[in-house]
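Undergrad: the following comprises the amino acid sequence and a computationally predicted model.
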Amino acid sequence: MGQLIGAQSSPRSIRSAHLRPELPEVDAVPPMNALEILRETVRILRADPSSFMTILALLVFPVSIALLSNAFIDASIVGALARRLILLAVASGLPLTHFLKQLCYHLAGTVVSSIVCFPLLLTFLLVAKASIAYSVACIYAGKRVVAAEFITMARRIAGRVVTTYLWVCVTISSCLAVFLVLLVAVCNAFAVLMYPPQIIVYPALLTVLVFSMVYAHTIIICNLAGVISVLEDVSGLMALLRSVRLIRGQTQAGLLIFLGSTIGMAFVEGLFEHRVKTLSYGDGSSRLWEGPLLVLMYSFVVLVDSMMSAVFYFTCRSFSMEMITADDSMEEQEMIASKLEDVS
């Protein structure tokens, strides 16, 4: 594990001015596309599987159990919120279809689950993501991951990590609130113009499509901000702004990472809903092995997603520094050219 992961890493060493002294010095990681980031993530996982599997078992697995099983969620609350959303959608002019009902129930379940599981997300999942980012940085630096060193560092960065996470929650909640307000406004505008519900569906779908792109960008920025709060001495709004600057030129790779992670999580959630909550063989014994297996699969997807976010941070930072170097070179060339013109 003493060697740097990724044969394509540059030999020159780059240390960000924002990095804390206790963090290892990381060599430059060249810009990668989404597939290369996935391959790099697999190499990092193979370099130190014990550390990442420990994080998965102790921190990610409990959160996955709570999110998939909905053990702490009252179904009546989800149903009441879903009915309110359905009434709001119908009052806005949308037709009452089976897809609309399922969408409202899914949205209500996601909101209630996020609120109920917030203590777990603020503790277990936040510590898991911080430890994953730190472990990836250690492996890139050719340094052994030591739990005692991470605990010491965690005490110093806990404030800024929590602050950044709260800003992330506010950002995502605001994005969802703006979407709902915009969707209702668009539907009501077409309803006032006396368009039938079958026609109102199309501008509503267009609004959902635009929101999906905005939401994907928001999640990418928020995930990157979480890594930044661990590896750099910034937090909160400044971490989000730093994330926006870093992601320039790497948006496509970030979108593909988000798409792959979302599909993976949705696939496992669908299997858990269908195989564990709905179906069973005979006396229901299938749940005894299918349930833990699907929870483990979901935990692994969360682990890989967090690792890819950390790798994405390093490649974005390297790309950003290369762009700065290129700009400086262009300025120097322009200055030399202007001096030559003055001499001539």
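TA: That came through fine. Numbering: from 1, shown residues only.

Undergrad: alpha carbons only for contacts and neighbour counts from here, please
TA: Will do.

Undergrad: which helix or strand contains the residue nearest the centre of the chain?
TA: If you average the C-alpha coordinates of the chain and look for the closest C-alpha using C-alpha atoms, centre = their mean, you land on Asn223, 4.1 Å from that point. In this assignment (DSSP states H and E), Asn223 forms part of helix 197-231.

Undergrad: on contacts alone, who are the packing partners of the helix or strand just after that helix?
TA: Sequence-wise, the next helix or strand downstream of helix 197-231 (DSSP H and E) is helix 236-246. The contact analysis (3 or more C-alpha pairs under 8 Å, 6 or more residues apart in numbering; DSSP states H and E) places helix 236-246 against helix 147-192, helix 197-231, helix 287-343.

Undergrad: other SSEs contacting the longest one?
TA: This means helix 287-343. helix 34-47, helix 61-69, helix 126-140, helix 197-231, helix 236-246, helix 251-271.

Undergrad: another one to put next to it:
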Amino acid sequence: MDQEQEQMQFLGFFGIFKETFKIISTYKEIFTKISLSIILPLSFIFLAHIEVSEYLFGKILDNEDIRDQTPQNTRKYSTLSDLISSEWTYFWVFKVAYFIFFLVLSLLSTSAIVYTIACIYTSKHITFKKVMSVVPKVWKRLMVTFVWNFIIFFVFNLLALVVFACWVAWVDFTNTGVLILIVLAIVYVVLFIYISVVWHLASVISVLEDDYGIQSMLKSRELIKGKTGVSMAIFCFLNICFITIQVGFESHVVIGKHSLVVRTIYAILFFLLLSVLILFGLTVQTIIYFICKSFRHENIDKSLLANHLEVYLGDYLPLKSKDVQLQNFDI
């Protein structure tokens, strides 16, 4: 990173993107190796999951349509019912297997990118072999943070469901009622994005500091203050890009009417775009961590952070927060 630490706080929306492009292009060799080993398989699994899910679900719908046209209490009806039950079982087993593999690769990707960016920040010599030796020691901490994020999102959505149920029970579809619903929907979306941003920053904290799980979520909530707006804006932009790629893949590949050659070309295109987006997004969230530290005048001692990163190569001993942020500095 060629930005001085005290100057990083002034990076805005476009400045963060520029810094991200600069880091990836400067250290393209290590990022290319990480992409080939982890991010490309992650992208492939995600897109393949869309294709396979559409195929399995389509078969279920077709068989259900046939069963609906078949007289009940017949052998054919019973056979179709058994077949549909089996297909639903296969469908959900596939979904669970996909979720497990996707989650593991996501955590591994996050571990690799955050560790790499931190090594670049501290001017440590970094090799692909070193990164891959560290990743297995870090992802378990990220898993704990993810579980807490899942719990928080579950409670949040449960409360949102209760609020919506109260709206249905007590408010009619009048102009005022619809306005209230719109306001509630906006509040829900904003809080959803905020929690997501806090989680992403907590993931970086889980790698670079001793806190993880709920502690990293709480610390992330404090750390992001002052940079909440730009962080949420970047999160929205990246997710719009992600949704665009997903919709494009579904439209041109999964349910597209193009020839096999054209669909294959589209599949490769969206596959590469998704891989680049994942790499870019993980790099951005790590840079935002250092920007938030700079904005709050929490000086990160590079030598101690470098020692912490080196510890990952031996027996894991988490770095204490007080070691990462030795002192506040004034501008």
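TA: Here it is on my side, so go on. Since this is a predicted model, take the numbers as computed values, not measurements.

Undergrad: give me the TM-score for these two chains.
TA: Here the TM-score for the pair of chains, by TM-score structural alignment, normalised by the length of structure 2, is 0.73; 272 aligned residues with a C-alpha RMSD of 3.1 Å.

Undergrad: check the mean deviation of the helix holding Asn223 of structure 1 from structure 2.
TA: Its aligned residues in structure 2 lie a mean 1.6 Å from helix 197-231 of structure 1 after superposition (mean C-alpha distance after the TM-score superposition for structure 1).

Undergrad: just the buried positions in that helix, please.
TA: When neighbours are counted by 16 or more other C-alpha atoms under 10 Å, the buried residues of helix 197-231 of structure 1 are found to be 197, 200-201, 204, 207-208, 211, 215-231.

Undergrad: what separation is there between the aligned partner of Cys175 of structure 1 in structure 2 and Met132 of structure 2?
TA: Under the alignment defined by TM-score structural alignment, Cys175 of structure 1 corresponds to Phe156 in structure 2. Noted for Phe156 of structure 2: a distance of 35 Å to Met132 of structure 2, by C-alpha to C-alpha, to the nearest Å.

Undergrad: Leu142 of structure 2 against Leu208, yeah?
TA: No. Under the criterion of C-alpha atoms under 8 Å, Leu142 of structure 2 makes no contact with Leu208, lying 11.0 Å away.

Undergrad: please say which position in structure 2 Ala189 of structure 1 maps to.
TA: Aligned against structure 2 - with TM-score structural alignment as the criterion - Ala189 of structure 1 pairs with Trp170.

Undergrad: now do that match against Val163 of structure 2, distance only.
TA: Using C-alpha to C-alpha, one gets 10 Å for the distance from Trp170 of structure 2 to Val163 of structure 2.

Undergrad: more neighbours, the two?
TA: Val163 (14 against 9; other C-alpha atoms under 10 Å).

Undergrad: pretty sure Gly226 of structure 1 is touching Thr163, no?
TA: No. When contacts are counted by C-alpha under 8 Å, Gly226 of structure 1 is not listed as touching Thr163 (9.8 Å).

Undergrad: related to what we said a few turns ago, Throw the helices and strands packed on helix 287-343 of structure 1 into CSV and include distance to Asp283 of structure 1, thanks.
TA: Output for these, formatted as CSV (distance: least, C-alpha to C-alpha, whole Å):
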stretch, distance to Asp283 of structure 1
helix 34-47, 39
helix 61-69, 19
helix 126-140, 36
helix 197-231, 41
helix 236-246, 50
helix 251-271, 19
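
Undergrad: out of those helices, which gets nearest to Ile55 of structure 1?
TA: Closest approach to Ile55 of structure 1 among these (C-alpha to C-alpha): helix 126-140, 6.2 Å.

Undergrad: what's the closest one aligned against in structure 2?
TA: Structural correspondence for helix 126-140 of structure 1: residues 107-121 of structure 2, per TM-score structural alignment.

Undergrad: average offset between that stretch and structure 1?
TA: Taking mean C-alpha distance after the TM-score superposition for structure 1, the mean distance separating stretch 107-121 of structure 2 from the aligned residues in structure 1 is 0.9 Å.

Undergrad: structure 2: which residue goes with the residue nearest to the centre of structure 1?
TA: Taking TM-score structural alignment, Asn223 of structure 1 has His200 as its aligned residue in structure 2.

Undergrad: where's the closest residue to its match other than its chain neighbours relative to Asp65 of structure 2, distance?
TA: Distances taken as C-alpha to C-alpha, 6 or more residues apart in numbering put Gln285 closest to His200 of structure 2, at 6.6 Å, once the chain neighbours are dropped. Note on Gln285 of structure 2: its distance to Asp65 of structure 2, by C-alpha to C-alpha, is 46 Å.

Undergrad: more neighbours, those two?
TA: The neighbour comparison of Gln285 of structure 2 against Asp65 (other C-alpha under 10 Å) goes to Gln285, with 25 against 11.
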